[in-house]
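K.L.:
no FASTA, just this:
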């Protein structure tokens, strides 16, 4: 299990800030099984239809995470929480990009529960990981192809550098079909109580393991 902590600055800025951390050793990534993969397009189509009546900005998880961003100094209209970006893409295009089983399942979890998530190749991480408020020194090449400057944004950093956030993650630690050990960070809603949070993490971990094999261990950190 990777050692993960939350900085005191972030805890002070966002009362109730909590994350779920799930470690998956010995997984196999490929295509989603048909039982799930064949149903996702219809699921996203239904989400798209619902967004015609309910604006993305009014979804409870989106509203709460936009507030979290403001508390640490991030403008959520310029840098959107990743689940909001996913929902806006679904509203526009009908579904997110399908990549491989691990990312596709993570996107489903994020949309379903309206919270940001990150998934990282654990073998690319070095030393303990800290979730913190970024500084001018924290930057990385994002999966969106841009250099992400993470000052006053929530970031995950290991002994090498910052590598992830609830906005967009880095290329350095991205999960591919060659990944066999992964670390999932679930950015829970601060308002969620511990029992509900643990149940949610356990449910996601069980489903991820059913699809990818291996086993898992998880912890709730606040």
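P.N.:
Nice, I can see it. Since we're looking at a predicted model, the values are computed, not measured.
K.L.:
rest of the way, CA atoms for contacts and neighbours
P.N.:
Will do.
K.L.:
contacting residues for the spatially most central residue of the chain?
P.N.:
Centroid-nearest residue in the chain, with CA atoms, centre = their mean: residue 117, separated by 1.0 Å. Residues in contact with residue 117 (CA atoms under 8 Å, 6 or more residues apart in numbering) are 82, 83, 106, 110, 166, 184, 185, 186, 187.
K.L.:
this is the other structure I want to compare:
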């Protein structure tokens, strides 16, 4: 798989760095040990963060800056990492979906990056391009219906948009039957070391909980 970062993104975030994790996996409806990890970080963050201070986390702050530069209000279309941590800090439960979705959420919470998790067998073509959403561009967010992605960073395959930092697309979402996983980490803060650490953390999680060897990852710019 090839990933291209467009000039549109380079112009608003010249330091962007991403990581793609690809693995063969076995998904399950629920994993108690994984949820022990989620609850542990939930307890930690409630001691350390507030709904205001979380916006200062490097990955979240940088994503919000890019939203503004692209013309999107980050308080109306919050990055997924911010959405998840806010729920924790507000005392709300994180939605339990299945093991793949839950572990991608944990990885996003732990590092503050908005992370897309995809069933790679649903991609059209072998190339993804990271650009900026256009007015009227059709996009169905997972559990959100049709989403206005104008001004949002968006990955597109040959057919159209598959993922934004706010919501991934229904068309390429992970399900209980997913066996070919691709996870994309969006480092709008340009911190390659932290992005790589996040990728290795995901490999560790899928090795522990998804009957996988952890797959492989690569950095892209």
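P.N.:
Cool, got the structure. In this text the structure is predicted, and so the values were computed from the model without any measurement.
K.L.:
post the TM-score for the overlay when you can.
P.N.:
With the length set by TM-score structural alignment, normalised by the length of the second structure, the two chains reach a TM-score of 0.89; 219 aligned residues with a CA RMSD of 2.0 Å.
K.L.:
tell me which of the contacts of residue 117 of the first structure fall in helices.
P.N.:
Using DSSP state H, the subset of the contacts of residue 117 of the first structure located in helices is 82, 83, 106, 110.
K.L.:
any chance of JSON lines for those residues, columns distance to residue 144 of the first structure and neighbour count?
P.N.:
Shown next, in JSON lines, are those (distance: CA to CA, whole Å; neighbours: other CA atoms under 10 Å):
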{"residue": "82", "distance to residue 144 of the first structure": "12", "neighbour count": "24"}
{"residue": "83", "distance to residue 144 of the first structure": "15", "neighbour count": "26"}
{"residue": "106", "distance to residue 144 of the first structure": "17", "neighbour count": "19"}
{"residue": "110", "distance to residue 144 of the first structure": "18", "neighbour count": "21"}
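K.L.:
nearest to residue 91 of the first structure among those?
P.N.:
Relative to residue 91 of the first structure, the closest of these is residue 83; by CA to CA it sits at 12.3 Å.
K.L.:
what residue of the second structure matches up with the closest one?
P.N.:
Matched by TM-score structural alignment, residue 83 of the first structure corresponds to residue 81 in the second structure.
K.L.:
distance-wise, check that match relative to residue 180 of the second structure.
P.N.:
23 Å (CA to CA, to the nearest Å).
K.L.:
circling back: closest one of the ones in helices among the contacts of residue 117 of the first structure to residue 29 of the first structure?
P.N.:
residue 106 (12.4 Å).
K.L.:
residue with max distance from the center of the first structure?
P.N.:
Max radial position in the first structure (CA atoms, centre = their mean) goes to residue 53, at 25.8 Å.
K.L.:
looking at this, it is in a helix?
P.N.:
No - counting by DSSP: H, G, I helix; E, B strand; the rest coil, residue 53 of the first structure is not part of a helix but coil.
K.L.:
all the strands of the second structure, residue numbers only.
P.N.:
With DSSP state E as the criterion, the second structure has strands at 2-5, 17-24, 115-119, 127-132, 140-141, 145-146, 153-156, 161-163, 180-187, 216-220.
K.L.:
make CSV from the ones you listed and add distance to residue 204 of the second structure to it.
P.N.:
Output for the strands of the second structure, formatted as CSV (distance: least, CA to CA, whole Å):
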stretch, distance to residue 204 of the second structure
strand 2-5, 23
strand 17-24, 11
strand 115-119, 15
strand 127-132, 25
strand 140-141, 28
strand 145-146, 32
strand 153-156, 25
strand 161-163, 23
strand 180-187, 13
strand 216-220, 11
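K.L.:
straight-line length of stretch 146-164 of the first structure, end to end?
P.N.:
By CA to CA, one end of stretch 146-164 of the first structure lies 13 Å from the other end.
K.L.:
contacts for that stretch?
P.N.:
69, 72-74, 118, 125-142, 165-166, 169-170, 172-173.
K.L.:
what do you get if the cut-off is 7 Å, keeping everything else the same?
P.N.:
72-74, 125-136, 138-142, 165-166, 169-170, 173 (CA atoms under 7 Å, 6 or more residues apart in numbering).
K.L.:
and the counterpart of residue 36 of the first structure in the second structure, how many residues sit next to it?
P.N.:
Aligned counterpart of residue 36 of the first structure in the second structure: residue 34 (TM-score structural alignment). Residue 34 of the second structure has 16 neighbouring residues, counting by other CA atoms under 10 Å.
K.L.:
equivalent analysis for residue 159 of the first structure, please.
P.N.:
Count around residue 159 of the first structure with other CA under 10 Å applied: 11.
K.L.:
please apply the same query to residue 92 of the second structure.
P.N.:
Residue 92 of the second structure - counted by other CA under 10 Å - has 11 other residues nearby.
K.L.:
quick revisit: map the residue nearest to the centre of the first structure onto the second structure.
P.N.:
Aligned partner of residue 117 of the first structure by TM-score structural alignment: residue 115.
K.L.:
please name the nearest non-neighbouring residue to its match.
P.N.:
Leaving out its chain neighbours, the residue that sits closest to residue 115 of the second structure by CA to CA, 6 or more residues apart in numbering is residue 185, at 4.7 Å.
K.L.:
ok, the one you found - contacts?
P.N.:
By CA under 7 Å, 6+ apart, residue 185 of the second structure lies in contact with 18, 19, 20, 113, 114, 115, 116, 195.
K.L.:
could you give me the buried positions within the longest helix seen in the first structure?
P.N.:
Among the segments of the first structure that qualify as a helix by DSSP H, the longest is helix 194-212. Within helix 194-212 of the first structure, the residues scored as buried using 16 or more other CA atoms under 10 Å are 197, 200, 201, 202, 204, 205, 208, 209, 211, 212.
K.L.:
what residues sit buried inside stretch 127-134 of the second structure?
P.N.:
For stretch 127-134 of the second structure, burial by neighbour count (16+ other CA under 10 Å) applies to 128, 129, 130, 131, 132, 133.
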